[in-house]
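> Okay, here's the prediction I keep looking at, along with the sequence it came from:
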Amino acid sequence: MAANDSFSGEAYLLMKEYFYTTARYILFAVTLLSDSYLLFITDVLLILTHFSITIQVWICLIIFTAVLLYLTVTPVTLAAMTLERYVAICMPLRHGQLCSTQNTVNIILLIHAISSVPGILILSAFFVSASLSFYRQYQFCSVEIFMLYIWQHNLRSGIYQVQFLIMVIIIVFSYIKIMKVAKAASGEDKQSSRKGLRTVALHGFQLLLCLIQLWCPFIEVAILQIDVGLFEIARYLNFLLFYLAPRCLSPLIYGLRDEVYFQALKYYASFGLLKRNI
């Protein structure tokens, strides 16, 4: 059978290897794993809170050590994916070298190192403020129990605002540079540049959703001072609108825009019945 007549298993294996060796697919997988972990943990914590189940603070501390890390991994990865598109379009001759598999692995390690900074600072402020007896108390597990003083809330807000400002600068810088290339390009290069612009714009929208997620706790605390029932409603709405929906829809939209990923998704969704040559 000719290679272009069917979507053979051998070709499909090669396509899978392409996913594992291409920078943007590796980084995309990082966002999927990060979002999946956060969705799982937040679902569990929401169930515990709904049934009024409390746990000891030291157990909650272990859980939120990872949560604070992966809460930031996705937006930082979005910034890295934006830079990858910038290199691919503005420096195509160096893209293969700068975005090699080994460099991508190093970038993932750097992403996790950068993402750990807010958690380290927030938890360090908690460690110097909490007594040893507090760790043995039973509390509803949420990040608010680590905020014992107003200055800790302000510290958390300041850390995240500075971090997201840096990522916004990266995305705006990449968008402007790609736009200049798109204006000067022609033919297929122009089409590729425009697609890159749409991708960067999507990253900016995803980053905005991540920023709104960080504002949710401050909104909830303000509503809690007004009415407890309204606070519970606001918390559920924030979870559905700004935690659950973006982390489900944004990766799917991004993936469906990619032709190779879309063909692979069709293959899996049809259990291999819809075979196409990529």
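On my side now, so go ahead. Numbers count the residues shown, from 1 in each chain.

> drop to CA atoms for contacts and neighbour counts, all remaining ones
Fine.

> got a list of what the residue nearest to the spatial centre of the chain touches?
Closest to where the C-alpha atoms of the chain average out (CA atoms, centre = their mean) is T74, at 2.0 Å. Applying CA atoms under 8 Å, 6 or more residues apart in numbering, we find T74 in contact with 30-31, 34-35.

> Put this next to the first one:
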Amino acid sequence: MLYANQSQTNITVGLQYQELLGTVMFAILTSVPCCVFLSINGTMLFTLRSKPVFRETSRYILLYNLLFADTVHLVQSQLMYILAVCRLRLIYPVCGFLIMLTNLTNEISPLTLVVMSLERYVAVCYPLRHATIITIRNTGLAIMMVWGFNSLNIITRVLLGSNVPFENSENLQMEDFCGKDSMLIDPISDHYDKVFTCFLFVSAGVAVISSYIGVIIAARSASTDKASAHKARNTLLLHLVQLGLSLSSALHNPLLVVVSKVVDRIMSVRIQIVLYVCIIILPRCLSSFIYGIRDQTIRPVLVYHLCFQWRRSPLL
């Protein structure tokens, strides 16, 4: 009997050690590429502020706003991931604040992509009026409207979530790691969240697709610059792909719920980490690669700063 209990204890300890080792390994595999991508995004942000041509051109200002929101979202996601790996439980108000910030930066990207698509549409379809419509002032106002609209949405969610009966809980300590599904979310707030997410991405998709169709129609006109129209069409296609990748982040939590009901805990954690890398990390890092490689103005400056950073690295 004693031998059986000891064997059972050894098996339990072995499984716990295997789970811990697997979690640590996957945490390292996700943290390393996240740090690399953050370094690249940071270099890209510095590049976009290093020369007057980037600071005084509307599309580069919009790109900076997109990269800034993606970088902040990546930092917040990695912070919450580390808290979950370390099994640190927060109190509900702190977790709610982190989730609201994550939602804010997550929804900046699709709206910024809409503004960037409209800018390309005006550049191709109304080239003579582009300089008067797409000004630095108007670009700044558009960015302020994007952040203001999303801030208003966050305030609405907070007001709807104020009906959650926290006072009925014994304390504000969370029983699980910080995450949207672990929060005490009011049903009305949950419905509003789903409706707003659908409305946001459907509207953004319609705007980008409409801009793409408008550029295609304008490209058939004899007075349109064919090279400029072709480049704008490819850029709008990339915007559509980026929008789809941003939408995939909204499917992250529902996928986790489905996975947790199908497989065991260890496999569920591993699948969760893979989904985190593919759905959260990678989409937030593609903008630097896409624009850094495609744009003839950004590419040499970005390569210079990356090479300078690589040479100055203390690890070399």
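Yep, that arrived. Predicted model, so just to flag it, every value in this text is computed and none were measured.

> Can you give me the TM-score here?
With the length set by TM-score structural alignment, normalised by the length of structure 1, the two chains reach a TM-score of 0.85; 260 aligned residues with a CA RMSD of 2.4 Å.

> how about the residue nearest to the centre of structure 1, what's its partner in structure 2?
Alignment note: T74 of structure 1 maps to S109 in structure 2; criterion TM-score structural alignment.

> Likewise for V221 of structure 1?
With TM-score structural alignment as the criterion, V221 of structure 1 matches V257.

> Could you count how many residues lie near the closest residue to Q191 of structure 1 other than its chain neighbours?
Distances taken as CA to CA, 6 or more residues apart in numbering place A182 nearest to Q191 of structure 1, at 7.9 Å, with adjacent residues excluded. The number of residues packed near A182 of structure 1 is 21, by other CA atoms under 10 Å.

> Quick check: buried residues in the one helix or strand A182 of structure 1 maps to?
In the assignment (DSSP states H and E), A182 of structure 1 maps to helix 150-184. For helix 150-184 of structure 1, a neighbour-count test (16 or more other CA atoms under 10 Å) marks 152-153, 155-156, 160, 163-164, 167-168, 170-171, 174-175, 178-179, 181-182 as buried.

> What of stretch 206-216 of structure 1?
Buried, per 16+ other CA under 10 Å, within stretch 206-216 of structure 1: 206-207, 209-211, 213-214, 216.

> okay but the residue nearest to Q191 of structure 1 is in contact with S193, surely?
Yes. Using CA atoms under 8 Å, A182 of structure 1 makes contact with S193 at a distance of 5.0 Å.

> And I279 of structure 2? What does it align with in structure 1?
Match for I279 of structure 2 (TM-score structural alignment): F242.

> Doesn't that match lie inside a helix?
Yes. Counting by DSSP: H, G, I helix; E, B strand; the rest coil, F242 of structure 1 is part of a helix.

> need the contact list for it.
So F242 of structure 1 contacts 209-210, 212-213 (CA under 8 Å, 6+ apart).

> In helices, which of these fall?
209-210, 212-213 (DSSP state H).

> and which of those is nearest to L252 of structure 1?
L209 (14.8 Å; CA to CA).

> Need the counterpart of that closest one in structure 2.
Checking TM-score structural alignment: L209 of structure 1 goes with L245.

> I'd say that match and P283 touch.
Yes. Counting by CA under 8 Å, P283 is a contact partner of L245 of structure 2 at 5.7 Å.

> list residues touching both of the two?
What both L245 of structure 2 and P283 touch, as defined by CA under 8 Å, 6+ apart, is an empty set.

> can you give me the strands for the stretch 1-150 of structure 1?
55-56, 138-139 (DSSP state E, counting those that start in this stretch).

> Tell me which of the ones you listed approaches A264 of structure 1 most closely.
Among those, if distance is taken as CA to CA, the winner is strand 55-56, at 42.3 Å.

> Give me the distance between that closest one and the centre of its chain.
Mean-position distance between strand 55-56 of structure 1 and its chain equals 28 Å (CA atoms, centre = their mean, to the nearest Å).

> again, but for stretch 184-203 of structure 1
That offset, for stretch 184-203 of structure 1, works out to 23 Å (CA atoms, centre = their mean).

> Could you list the residues in contact with that stretch?
78-79, 82, 85-86, 89, 171, 174-175, 178-179, 181-183, 254.

> Out of the contacts of F242 of structure 1, flag the one nearest to S100 of structure 1.
C210 (27.8 Å).

> Map K231 of structure 2 across to structure 1 for me.
Going residue by residue (TM-score structural alignment), K231 of structure 2 aligns to K195.

> so its match is in which element?
Short version, using DSSP H and E: K195 of structure 1 is in helix 188-224.
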